[in-house]
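Q: heads up, no residue letters with this:
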């Protein structure tokens, strides 16, 4: 099939063309497809599908398609396979999965880009475009089932191979601790792997049941597979890559709103010892040197000047939010007849605000790139390797097959590494200097060019009944359409964001995610008022739940006081439809020694549901003599369904509580002259070892399917602390970060 002029119509051209695009995509969605594994196999290894390999020494290697940034997927996902396979945990290893549609994360696509495409096409799109994503607390929810299937298939094949040698029925065989067993007969996995690979996978597969847990790995607090390497320093991050003739690059990007690079002092930069190359771009300048310190010093000497359009200040951001809140919005959620409920009634109103929040990951943005013979290889910590590959290919005007992405461990991220700008920059610099380049942003660059969690403003309105019941609820939320921005920025290279723009309204479901209260309220509505603030925003741990939970749980607390009902009882009375959340709330009140939130108690409650999981948090906080918030204790009760590794769940909840505390009292920035005020960790007022409170976490046993965990603990922390401060001081703080006397 050819165009006039002889240029072929490729799949991508077909998908993004004109008004017939939706019909073409529907047709494309039903085309038959089968995908083969491209998992690399060593000389002494045998592959069992796309998910695992078994070596002759019995070592089991699991391919993990998710970015490991501390959340534990390099342990929990292999643990699923190892449990189903009957492996010896001491013989289990892990490696990053290659790009392949078999590893697509459809749940991640829906979580991060909820209105990119109609729901019926999301899974098809994710698979067909090999959309490998890490984010939105989706790893276990997306991959537990295929991993169990893979482990069960390999177990059956190993049992069949052993049964042939023993001349027995393979159904009478089982596996345990790296052996196939039949009575007193035992054979190691490694002895059977080569023969087993040719066996047929039974249909249906027999998955291990949930009865006898003797010898099972699921549910056990197994040690992390990535822990030893991180402790010893042998684990490789992008900044650890060393290549022959490699140079180190530092970069200075223009302020937000930059139009072009206006001038630089090249002579001053070249005078810095070690300086090798200067690479200029319309919006940035980079220096490559024989060490990063020299490159950064040369950037200081180069004194870049940028031409800027528009003015961005803290005041203009707030003005944009105010204008949006007072302007038209789009209804995103609605139940009942709110207009009739509010008509002529006395209502309670309150307004809340949140500032720009930074990711503040320990690892700055970094990537290592090599340009050779029209192809580029990039070592980068990325939560979206396929999207990064496409973006680099588009920028360099080469085919995606000419871009190789090596996914690295990430030092934190919290959503930061969904972005791929640093990979594009490293590729451009490598092509220019014709040498391997390691580009590392300074901490100042990482702070000032973050894709922040959006600032927001909310006007909350409710009507209370005579018995304290909430009869009507309206949440009007002004915030940038961060989900739309993220889709346009990340997915546009694949041609899909443009189509999504034609199908969606002005309201962004990502910008108000989590705003629907979990409580039984007959008449409610949630409106999004899109705000154009001029600052790029993106996804940060917890997403919009980080501010919508603050609005909801702070306002619920205020309504409880207006109704003169104790805050725990007020919530419990409305949680009849959410028994798992009610149990979390009851557990945390009992575990934490809830005293009713009475004046002077310094105790506050909050609860939240996220990604199929439930959490309640009790905080104890006060205001010190220096007028700084002091958090003394955080208690959490969690129901995240069936737990694969309780130790890692507890780590994620504890880390989320501290992360949420950081966002509640700091981790924010203003803007002055189009430049972020925060330039280093010391500007963020993050929790330190001496200020981290006592933390207690209770995991509630559950037989429900596993829910998301990594984002779960972040949203309820800020409202719990805010409610505790009200109980301690009698002053309601309605703005994040919580700064006494700041309103």
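A: That came through, no problem. Source: prediction; values computed, not measured.

Q: only C-alpha atoms from now on, for both contacts and neighbour counts.
A: Noted.

Q: what sits against residue 201?
A: 153, 154, 156, 157 (Cα atoms under 8 Å, 6 or more residues apart in numbering).

Q: considering the residues you listed, which possesses the most neighbours?
A: Neighbour tally across the contacts of residue 201 (other Cα atoms under 10 Å): the maximum, 29 neighbours, falls on residue 154.

Q: who's in contact with that residue?
A: For residue 154, the contacting residues are 48, 85, 201, by Cα under 8 Å, 6+ apart.

Q: do residue 742 as well
A: Applying Cα under 8 Å, 6+ apart, no residues qualify as near residue 742.

Q: how near is it to residue 49?
A: 58 Å (Cα to Cα, to the nearest Å).

Q: residue 71 too?
A: From residue 71 to residue 49 the distance is 26 Å (Cα to Cα).

Q: go on, residue 38?
A: 9 Å.

Q: who has more neighbours out of the two?
A: residue 49 (16 against 13).

Q: wait, the more buried one sits on residue 150?
A: Yes: at 7.4 Å, residue 49 counts as touching residue 150 under the criterion of Cα atoms under 8 Å.

Q: with secondary structure added, can I get the contacts of residue 201 in CSV?
A: What follows is the contacts of residue 201, written out as CSV (DSSP: H, G, I helix; E, B strand; the rest coil):
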residue, secondary structure
153, helix
154, helix
156, helix
157, helix
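
Q: now the residues you listed in TSV, with distance to residue 167?
A: TSV is the format used below for the contacts of residue 201 (distance: Cα to Cα, whole Å):
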residue	distance to residue 167
153	20
154	19
156	16
157	15
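
Q: closest one of those residues to residue 586?
A: Checking the contacts of residue 201 against residue 586 with Cα to Cα, the nearest one is residue 153 at 42.0 Å.

Q: what sits closest to the closest one if chain neighbours are left out?
A: residue 201 (5.7 Å; Cα to Cα, 6 or more residues apart in numbering).

Q: against that first model, consider the following:
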């Protein structure tokens, strides 16, 4: 035991048999988890390993005797910068030297549950009606199941306070340890740039007192750092993951190498309920390096001494699958969506005012829109490495849902979850694709069959065929304009399957993709029309959802249903502005009186972009969007040249609250803008006979550097709580482009991708 402070105020405080420090260690001093701690204190203890010389301060921080600050991050780094943002919050409150900060992935634990994403994902109409009780129920469900989820821009909003409190707690404990050495009140001590001082001549390095500091206790009220000088928060600090990515030392899934490791490539059937019928194993054996063909009812894999040999042998084996039911095609998807409008499962999910009496015998303006399913197309295909021993399994893979992935792997191997160790890796791109984890399950089964470590890497073809794209959707939009050009009534009818419901059924309930697609087909949910709750102040409006069975397995994506929701809404708003004879920016502003943050973004982007009023030939288009506490306005300059779309300029103004690292915030928005541009230009394929008709990136019409001109992002200064910005840039880009093209062609583009590709 280290020294115990003399002051009575520093004695341990007991709360229901659990001291306050234990509460802080487990829950980041979050009041929402105090009850859970009182009920299950043992379940919530940190399960961090400490190397010699390291001291565990709480669930988010270790410090070693050399003064290295090791921040524990439960979120998956997919390129969005989360392994810099969360450590920056903690280091700022601790007073650390940024050069001493490192990152370690968190083990699976209820302490790291992302209840914010769980609430967004799982909230039903019932839980909304239940209010706080419904939120509490989802929070407890997420915590009990250790739902460590990355997605939806929730990482910083979810963990901001916990990391700030963890840093503050460590600073207090270190100051207490130093004060005990100096025999001064700990309140007179502080930490700056990694050095503890008492305001006078005495100083200590953090590592010198780290071990003894952990034995002190926190005060009843946790003090936070005061003053704004020399603060790390708000600075454009360099990302912690960049150096290793530049020099090539950063390990992605395909970089893992284990002793005696083999390599595998896999082939699965066409989209739908496909079973393996036959395979030519003799042909596969002709490839040098071939070792074994591993098959199940639904896939076949070839294992070899190198991946090229495995994939070559797999091609020669010519697997044949038998598909139950009609194969999916683009035509069948369109028919299913249109048929949904006449079905009986439609439900009004948003409603305000009285549309029926307003629309009766009135002149209505109407338009129809369609959005094709959008592929993820991450640079890193699905990949996992597995090593199965006697009662022990180890898996190396990137995953946005590690606890659910571990449970699925354990179930497939008929092992207990504690016998499976999952090593979470950074993802080489995801956009939501790594929320699914089938590659980890497959790698584990192949490794068990081989009795040796196996790395499974999907080919690019397999990655495209087996992608879980965003939802296709059709919309019928209708509105009534008043004499002054104001919108008096607005009705949106949307036919779409729900990709998020399908994803949850796969990853949480272990349904096969075709089962999840079929079982969710009749359920109307707000998740399928997210982004269509109007940001504008209209007296009468409604949104109806018509669930559809498109026969396509869909998945979690960047911005999810906001992608088609914003396209429908902002494209139709522009049409109404034109019909009303009102300039598009002013038309929007007159309806944003109750939404000052979005209005500020819109006026800012108009000023920055040199908005010309949407006049004929300007090639300028506008769109706005809000989601999860973030607000964005986008202006683009676009043109058609020889039937090819080009975007010469993108200007975005974003209010995402007080950002921890403005440079990373701009990176996230820029990435979202390009993602939205990709959806407008390509990132989608036609389907025929249960297969995509293209699987080569170069044939998908994706934007190249030559297609993209100047990109400008302005972050609006704000003192609001920080919002995640990884998604907000994507939804408004496509409607802004469609609106811009109208000014140069006189034609409305009501489909995504904007230019159809066969």
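A: Noted; the coordinates are in hand. Note that this is a predicted model, so its numbers are computed, not measured.

Q: where does the TM-score land?
A: Taking TM-score structural alignment, normalised by the length of the first structure as the basis, the two superposed chains have a TM-score of 0.93; 710 aligned residues with a Cα RMSD of 2.1 Å.

Q: Provide the aligned range in the first structure for the strand or helix carrying residue 57 of the second structure.
A: Per DSSP states H and E: residue 57 of the second structure is located in strand 54-58. Alignment of strand 54-58 of the second structure against the first structure: residues 45-49, by TM-score structural alignment.

Q: now do stretch 80-89 of the second structure
A: Residue span in the first structure matched to stretch 80-89 of the second structure, by TM-score structural alignment: 71-80.

Q: what does stretch 619-628 of the second structure give?
A: Under TM-score structural alignment, the match for stretch 619-628 of the second structure is residues 602-611.

Q: do stretch 480-488 of the second structure as well
A: With TM-score structural alignment as the criterion, stretch 480-488 of the second structure aligns to 463-471.

Q: mind listing residues that contact the matching stretch?
A: Under Cα under 8 Å, 6+ apart, the answer for stretch 463-471 of the first structure is 341-342, 345-348, 462, 472-473, 521-523, 559-560, 563, 565, 570, 574.

Q: cutoff 7 Å now
A: Applying Cα atoms under 7 Å, 6 or more residues apart in numbering, the external contacts of stretch 463-471 of the first structure come out as 342, 346, 347, 348, 462, 472, 473, 521, 522, 523, 563.

Q: just put those residues in CSV and tack on secondary structure and neighbour count.
A: Shown next, in CSV, are the contacts of stretch 463-471 of the first structure (DSSP: H, G, I helix; E, B strand; the rest coil; neighbours: other Cα atoms under 10 Å):
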residue, secondary structure, neighbour count
342, helix, 18
346, coil, 11
347, coil, 13
348, strand, 15
462, strand, 25
472, strand, 24
473, strand, 26
521, coil, 17
522, coil, 15
523, strand, 21
563, helix, 18
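
Q: between those, which is nearest residue 582 of the first structure?
A: For these, the nearest to residue 582 of the first structure is residue 521 (15.3 Å; Cα to Cα).

Q: tell me the spacing between the residue mapped onto that closest one from the second structure and residue 629 of the second structure.
A: Residue correspondence to the second structure (TM-score structural alignment): residue 521 of the first structure is matched to residue 538. Look at residue 538 of the second structure and residue 629 of the second structure: by Cα to Cα, they are 20 Å apart.

Q: same question, residue 233 of the second structure
A: Going from residue 233 of the second structure to residue 629 of the second structure by Cα to Cα gives 20 Å.

Q: more crowded one of these two?
A: When residue 233 of the second structure and residue 629 are compared for neighbours, residue 233 comes out ahead with 20 against 16, by other Cα under 10 Å.

Q: now that one, what's its secondary structure?
A: Relying on three-state DSSP, one would call residue 233 of the second structure coil.

Q: contacting residues for it?
A: Taking Cα under 7 Å, 6+ apart, we find residue 233 of the second structure in contact with 88, 89, 92, 660, 661.

Q: what is the equivalent residue in the first structure for the last one?
A: Using TM-score structural alignment, the equivalent of residue 661 of the second structure in the first structure is residue 645.

Q: ok, back up a step: looking at the contacts of residue 233 of the second structure, which one is closest to residue 249 of the second structure?
A: For these, the nearest to residue 249 of the second structure is residue 88 (22.6 Å; Cα to Cα).

Q: in what helix or strand does the closest one lie?
A: helix 82-94.

Q: and the next helix or strand after that helix, how far out from the chain middle?
A: Next along the chain after helix 82-94 of the second structure, taking DSSP H and E as the criterion, comes strand 101-105. Strand 101-105 of the second structure has its C-alpha centroid displaced from the chain centroid by 21 Å (Cα atoms, centre = their mean, to the nearest Å).

Q: before we move on, the earlier item: show me how far the match of stretch 619-628 of the second structure is from its chain's centre.
A: In terms of Cα atoms, centre = their mean, the centre of stretch 602-611 of the first structure is found 20 Å from the chain centre.

Q: tell me the buried residues in it?
A: 602, 603, 604, 605, 606, 607, 608, 609, 610, 611 (16 or more other Cα atoms under 10 Å).

Q: of all those, which comes closest to residue 627 of the first structure?
A: Checking those against residue 627 of the first structure with Cα to Cα, the nearest one is residue 602 at 15.0 Å.
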